[in-house]
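Enquirer: Just the structure for this:
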Amino acid sequence: MSDASPIDPWLLAKLVCPVTRTPLRWDASSGELVSDAAALAFPVRDGVPVLVIREARTL
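Expert: Model (predicted):
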């Protein structure tokens, strides 16, 4: 898997965790957006971030 995010860098800079409202970071190894503050990983499906809490994986 590439280290590059499938999400536009401009959009990635604007995305925040729906729980903590802190910035998300791209984790290339898992292909997920990670909220370190909430210890949650949000999936990205077909290049679209799924920021629904019930879809998140606990870290």
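
Enquirer: okay, CA-based contacts and neighbour counts for the rest of this
Expert: Fine.

Enquirer: Could you count how many residues lie near the nearest residue to A4 once chain neighbours are set aside?
Expert: Of all residues not flanking A4 in the chain, A28 sits nearest, at 7.0 Å (CA to CA, 6 or more residues apart in numbering). By other CA atoms under 10 Å, the residues close to A28 number 14.

Enquirer: go on, G31?
Expert: 20.

Enquirer: And A56, by the same measure?
Expert: There are 18 residues near A56, going by other CA under 10 Å.

Enquirer: Repeat that for L33.
Expert: Residues within reach of L33, counting by other CA under 10 Å, total 27.

Enquirer: Tell me which helix or strand comes right after the strand or helix carrying it.
Expert: In the assignment (DSSP states H and E), L33 maps to strand 32-35. Heading C-terminal from strand 32-35, the first helix or strand you meet, by DSSP H and E, is strand 40-45.

Enquirer: Could you also give me the structure for this next sequence, so I can compare it with the first?
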Amino acid sequence: MSDTPAQTPNTASSPVDPKLLELLVCPVTKGPLVYDRERNELVSEKAGLAYPIRDGIPIMLVDEARQLDDTPAHAGA
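Expert: Down below sits the predicted model:
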């Protein structure tokens, strides 16, 4: 396999099916998502959003997404 859109964990204890993670894209940018195992969410760095995963199901709704705080909004003020 070459580049996959989502980074999947290597353990069988993943709350989301790794094949599903490979298929999902950000609903805003249609870009790749990165699986954040620690926060149990899918992150779209381009959109600056993190989509939660609840009961093993990614919630791909913009209204449910968390705004990323670590995006450089005002660099060099």
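
Enquirer: what's the strand holding L33 of the first structure aligned against in the second structure?
Expert: Per the alignment by TM-score structural alignment, strand 32-35 of the first structure matches residues 41-44 in the second structure.

Enquirer: with the first structure superposed, average distance for the matching stretch?
Expert: Here stretch 41-44 of the second structure, set against the first structure after superposition, deviates by a mean of 0.5 Å using mean CA distance after the TM-score superposition for the first structure.

Enquirer: for that stretch, the distance to its chain's centre please.
Expert: On the basis of CA atoms, centre = their mean, to the nearest Å, stretch 41-44 of the second structure sits 2 Å off its chain's mean C-alpha point.

Enquirer: Break down the second structure into its helices, ranges please.
Expert: Counting by DSSP state H, the second structure has helices at residues 18-23.

Enquirer: Spatially central residue in it, please.
Expert: Closest residue to the average C-alpha location of the second structure: L42 at 1.8 Å, with CA atoms, centre = their mean.

Enquirer: Verify the stated contact: L68 of the second structure with Y51.
Expert: No. Contact criterion CA atoms under 8 Å: L68 of the second structure and Y51 do not qualify, at 10.2 Å.

Enquirer: Among the two, which residue is more densely surrounded?
Expert: Y51 (24 against 14).

Enquirer: does N40 of the second structure really touch A50, like I thought?
Expert: No. In this structure N40 of the second structure lies outside contact range of A50 using CA under 8 Å: 9.5 Å.

Enquirer: Quick check: the gap between T11 of the second structure and D17 of the second structure.
Expert: T11 of the second structure sits 11 Å away from D17 of the second structure when distances are taken as CA to CA, to the nearest Å.
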